[in-house]
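J.: fold the stuff below for me.
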Amino acid sequence: MAPTKTLVIVESPHKATMIAGYLGPKYVVRASQGHVRDLPTSASQVPAKYKGQPWARTGVDVEHDFKPIYVVSPDKRSTISELKSLLKDSDELLLATDGDREGEAIAWHLLDVLKPKVPVKRMVFNEITEKAITDAVAHTRELDTDLVDAQETRRILDRLYGYEVSPVLWKKVMPRLSAGRVQSVATRLVVDRERERIAFTSANYWDLDATLVTDSREEFSARLATLDGVRIAQGRDFDADGRLVGKGRGEVRRLDEPSAAALATALESSPFTVTRVEAKPYTRRPYAPFRTTTLQQEAGRKLGFTSQRTMSVAQELYEGGYITYMRTDSVALSQEAIGAARSQAIELYGRDHVPDKPRVYASKVKNAQEAHEAIRPAGDHFRVPAQTGLTGDRFRLYELVWMRTIASQMADAKGETLSVGIDAMPAAPVAIPGGDVTRAGFTASGRTITFHGFLRAYVESVDEGSSDDAQSRLPQLHRDQALDCSEVLASGHDTRPPARYTEPSLVAKLEELEIGRPSTYASIIRTITSRDYVFKKGQALVPTWLAFAVTRLLEGHFSNLVDYQFTADMEETLDQIAQGNAKRVEVLSNFYYGDGPAGSDSSAEAGVSGDSGSSAPADGHEGLHRLVSELGDIDARAVSTFPVGAEDSGIVVRVGRYGTYVEDAEGTRANVDDELPPDELTVAKARELLASPNGEERELGLDPHTHTMIVARNGRFGPYVTEVLEEPATDAPATVSGKG
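T.: Have a look, this model is predicted:
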């Protein structure tokens, strides 16, 4: 009798090699090379029997329960053939793809394509170590069809959104643009922030800093807080229009430069007296272990990694057996991992740095979808970074994960926070606008860490330079203590517009709004930057005027599709499908045909049974099908035209099919540099461009074949030439794509 063979299928060759090393000769481990099939990506991939159907280009039969048409891509045919051949000589099939929704879907596709006649089991593991792999073989399960349904629904939603909405952008804005269910919302977030910056009006305010000296000649700084008991205005007291706000102007006093200078001069020779000393105990708990989004954010802040780079390096570490699975919402650690972290912390920092009881973390992420652990070093005994043999980015990311995991099981940091109030009494009242000043109140604060605890292992980047050890120390002070003043400096400040998003802060915002899944954020950011919707200025994400035009069109005609709450509700609905509490067809029907009276195309008319509204992400909305069918009210020129400065400036910025330009009332045009942030395109800057010959396009002559004008322009990557056609003001698709 021939020995039994078990075929194990994973996604990547590297994983296959690692796992094969832990399994005996009875197991054959092969890689599917990722997804083995998907919806068709071109007309040539659509099976012949579906060609001619109105929905064929999408690959989704919207007329019959949104049945997807899957095709095996040409580059995967040899993989499928090999797997089928190996399956013929196997007695069992283990589908060992990742344990998340996408991995479950890949397993289902493999099952559907291979059609095995031998027993099939699902093998799931969270790390690639010998113990984890042998445990996974011993504890297999059935395929989770609810997870498959959730992933398939997401894929179909994204396909319908992209394939139905993108052509609208081609017609009304520019050829070859793309729209996406989460991509377009992420773009809107970046655009909304830039709108806030454009509308922002800066305000100027002044304050004072005093350098004070104790009788033992110890120096420290204190900042002006009040004048005769009335609080001094700070940046937080101004609104986006530059107006002083609050409970009332009488409760906040604004200093200008002359007033601040007069006060500084008067107070330098004034007596300073401590009026208040408040000491409070300080305790800081360690941070939870990493999950996908916190790893992306912290790697961005500490290491300067893009989200894409973080996930790519993390994938290498996972497949190499160095860390656990990196796509997870969980912050929980297994008992083995807790034990490993605690013992290593004791070994490195001492028994007093580890609490008596293990720390247990619970996820605060709504509908945390996978039953994984947090991201941590693999194994039940963690390798310190120096023992791994890793180098470069892999070493740096592993070290970050290792430090965070160890710190999560360490003791609280403890110390004391000191807050001091100090009064200065000028010899004579200081006359400034708003009333004479007879008493100036200063404050100083500091923190002393008496026991560092977990801070010896890890300090999160958002705290570096702003808290914990970074706060200044204060000398010993007591009430009624007299202080000398060595200097009082007046300093002016301008309020700043809200900061642009960076990759870490955009990831944090998407998660806060419950939009998208952590595993998709890296690809979303890569997409919006590669499609010229967003570019980077340093670490900041800056929207292009093209992004403004696309967002305006979507907000005006597809408002639900870029609505933050609608998109979050759709994510909730997908979670409900994963939990078996919502039905795929009903969700898709509601999205595509609308629900109830708001759309004349109802699910009933589409031949779909059941209460489609029960799984709706919103009530009374028009479906996608109707929205893309009624485009007559979209003014293509208006969508892409924005006033520069006030409406009466007579200057507009316009997104043309071949670039962005400014135009004045006389019709004079000048190109706009692709890397000029929208909030920097002021009226003065626009006039400078219009007055500069270098800002204008230069006509080079007619193309002898097409008889269209060839012009030279300056673009993001330098000068280029392109054909210029009449700009269409109708729904007619453009005949030339790209920007030259």
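J.: contacts and neighbour counts: CA atoms only from here.
T.: Will do.
J.: count of residues packed around the closest residue to Ala314 other than its chain neighbours?
T.: Leaving aside its chain neighbours, Ala314 sits nearest to Met326 (6.4 Å; criterion: CA to CA, 6 or more residues apart in numbering). Neighbour count of Met326, defined by other CA atoms under 10 Å: 27.
J.: to check against the first, give me the structure of this:
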Amino acid sequence: MKRILNVAEKPSAARELSHALAKKENIKVSVFLSTAMCCLLNEAHNRREIGSRLKVYEFELDLDHEKVTMVFSNVAGHIKALDFHENYRGWDSCEQVALLDPSKTPIKEYVPEDKKFLENNLKNEARSCCKLFLWLDCDSEGEKIAYEVLDICQQVNMSFRIPDNVKRARFSAITPQDARNALQNLTSLHYPTVSMVSTRQEIDLRAGAAFTRFLTKFIQNEFRVPLKGDKKAILSYGPCQFPTLGLVVDRLLTIRAFQPRLFYYLELTISCESSDGDKLVLIWERKHLFDRYCCALLYELCYSSLLRSNFQIAIADIKKVRKSRRRPLPLDTVELQRLASRVFFFSSDTTMQAAERLYSEGYISYPRTETNIFPSTINLSKLVLLQQNDQKWGGFVQKIMEHWIHYSPRQGTKDDKAHPPIHPTKPAPREGFKDKECDAIYELVTRRFLACCSIDAKGYETVVTVNVGFESFHIHGLSIEEAGYLEVYPYDHWSERVLPTELEKGTTIRVVSLMLKEGSTSAPKPLSESDLLGLMDKYGIGTDATMAEHIRKIQHREYVTKQGNLFYPMALGLALVEAFEACEAYLARPTCRSEQEKDLRQIGQGIRDASDVLYTALSAFTGNLQKLSTSTNILRRVFSSHFDSN
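T.: Down below sits the predicted model:
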């Protein structure tokens, strides 16, 4: 019987995919043993030692009218690493600028020692198989990992060099339906995407090594940089981390440069007989003025008018307008991270760890997607019905299904052509999830999905306007007629405010007070994690798969600190950005990385050649490194304002 090797990206994915394609009792589980110990990356890409055991799943399957044996194994993220040849790994092995020149400092891909166990397992299984199905995550990084797996398997099995014997399985959720659909619609590896990721890896390696070596050697020789645990200062540079740091520093500098301005405004308070003494505060039509004299003059004119009318005024106008609050868009990765940060104060790293676990166990679709449009091929009513027995929102599901023929989900504008928006794929377990993070993220994903499949909230807004002299004041009221999606989505607020019924056009009301008040403009707040993710998405800094990692790294390197849910630059991060700006090496500006990502995407689209994009990026980095190298006096001056000299 033919044997087909299937490779997933994680141990849990291999297990769940096997269970999706075959009954559990029909699956044979064997263990690949090795005398060496290995470290794998767990679902959240944190390190943990699992020993020398790796489960391999085998089961029989009818495929294309033929019975075959499916062998499911896995890797743990990237199985290969990229580094310089041994001659150039030492910090004093060459000039830093040479690291940016591929002709002077060659690089190579290799399998690290802690991944050798995975490599040996792949080779062991590949020898006895005639075909290879690649079930890696369906994003650009997954495409590159699939190529790494293929390269290893080809070393021991020449039949995998035949294109028809190697297929790519593409799926968005680990469910029986998605797994079967992927198996029936196998495709080929997308080599332009592999080339795009490889080019990005080389750019990041070369730029990171060159700038890290230069900055670290210079600062260690000149200054004492106190770090936690008395660590020796390593000024690590990353092409995505620095623009992320730059956004945090830029907000701090904006706050420091902010000059508050006093402004002045009028506040009118009225009272209605039927409101039991309740007072209503009306807003001045002009909002505020920065000229105190002018505002005081208008106050005097208004007050004189009130004296003449014995503090009685008539309602000049009442407008009733139908209002609606739009249901949310389908959920993409960045919005998931931002929403979890705002609602639960989860870090983006925590959010993605929980989402990855839920995906691996088949509860939600693939959580790394840029898409906020549901394709017409997805049976949304079936996904909604999966939630009908949940105590929290089962009743709302019944309301949706009663009117489903009239509903259609709100659609966004983004489509990465790889994965649908994030949505639940099966009900939550009756006993709930083992950890609170998974429980919170599953509830958020499900409520968001049901909300976007529901209808907008509807109501009426009432605007009451009065005139005092030549000045107008108004007050808004809101009456919610139909809550719509708000019934299931507590993360949006639309507060009802009912005005007294006696407020009608021409009705005379009593003025309680007219006051001249003073206020001041306020500086923006430091960036929250939700703000930072939004800016990173806007400028294209990182991908939906890497944003959380970049935010975590700038904290770990002590460039920024997070207090509550707000980010503040630390002395080292502030000094680095100030130094780069002073030397006119603008690598901490957000547009730097976004331009590179635009070029890289053109590789994936087949528009540009990888060598051309690599040359362009490395030439720009070379110019910036030379600016720093010839401006050591400026670097010294900037850092001396933050740290003591050696």
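J.: what's the match for the residue nearest to Ala314 of the first structure in the second structure?
T.: Under the alignment (TM-score structural alignment), Met326 of the first structure maps onto Pro367 of the second structure.
J.: secondary structure element for that match?
T.: Assigned by DSSP states H and E, Pro367 of the second structure belongs to no helix or strand.
J.: looking at the second structure, which strand is longest?
T.: Ranked by number of residues, the top strand in the second structure under DSSP state E is strand 47-63.
J.: coming back round to it: mind listing what the residue nearest to Ala314 of the first structure touches?
T.: 291-292, 311, 314-315, 318, 375 (CA atoms under 8 Å, 6 or more residues apart in numbering).
J.: also Arg552 of the second structure?
T.: Neighbour list for Arg552 of the second structure: Asp349 [criterion: CA under 8 Å, 6+ apart].
J.: that one -> the first structure?
T.: That one, Arg552 of the second structure, aligns with Arg526 by TM-score structural alignment.
J.: my reading is that that match lies in a helix. Confirm?
T.: Yes. Assigned with DSSP: H, G, I helix; E, B strand; the rest coil, Arg526 of the first structure falls within a helix.
J.: burial of the aligned residue in the first structure for Val498 of the second structure, as a residue count?
T.: Under the alignment (TM-score structural alignment), Val498 of the second structure pairs with Arg473 in the first structure. If you count neighbours by other CA under 10 Å, Arg473 of the first structure ends up with 15.
J.: likewise for Glu202 of the second structure?
T.: If we define neighbours as other CA under 10 Å, then Glu202 of the second structure has 20 of them.
J.: and it, how far is that from Thr591 of the second structure?
T.: In this structure, Glu202 of the second structure and Thr591 of the second structure are 20 Å apart, going by CA to CA, to the nearest Å.
J.: swap in Ala207 of the second structure?
T.: Ala207 of the second structure is 17 Å from Thr591 of the second structure, by CA to CA.
J.: more neighbours: these two, which one.
T.: Ala207 (23 against 16).
J.: whereabouts in the first structure does stretch 140-153 of the second structure align?
T.: Under TM-score structural alignment, stretch 140-153 of the second structure corresponds to residues 101-114 of the first structure.
J.: and for stretch 562-582 of the second structure?
T.: Residue span in the first structure matched to stretch 562-582 of the second structure, by TM-score structural alignment: 536-556.
J.: buried residues in the matching stretch?
T.: Of the residues in stretch 536-556 of the first structure, 539-554 count as buried by neighbour count, 16 or more other CA atoms under 10 Å.
J.: stretch 61-79 of the second structure: end-to-end distance?
T.: OK, stretch 61-79 of the second structure end separation, CA to CA: 28 Å.
J.: how far off centre is it?
T.: Centroid separation for stretch 61-79 of the second structure versus its chain: 32 Å, with CA atoms, centre = their mean, to the nearest Å.
J.: what's the answer for stretch 113-121 of the second structure, then?
T.: The chain centre lies 31 Å from the centre of stretch 113-121 of the second structure; the measure is CA atoms, centre = their mean.
J.: what stretch of the first structure does it fall on?
T.: The aligned range for stretch 113-121 of the second structure is 74-82, by TM-score structural alignment.
J.: residues touching Ile603 of the second structure, list them.
T.: Per CA under 8 Å, 6+ apart, neighbours of Ile603 of the second structure: 192-193, 195-196, 609-610, 613.
J.: over to it. Which of the three states is it?
T.: Put simply, Ile603 of the second structure is helix when judged by three-state DSSP.
J.: quick one: map it onto the first structure.
T.: So, by TM-score structural alignment, Ile603 of the second structure is matched to Ile577.
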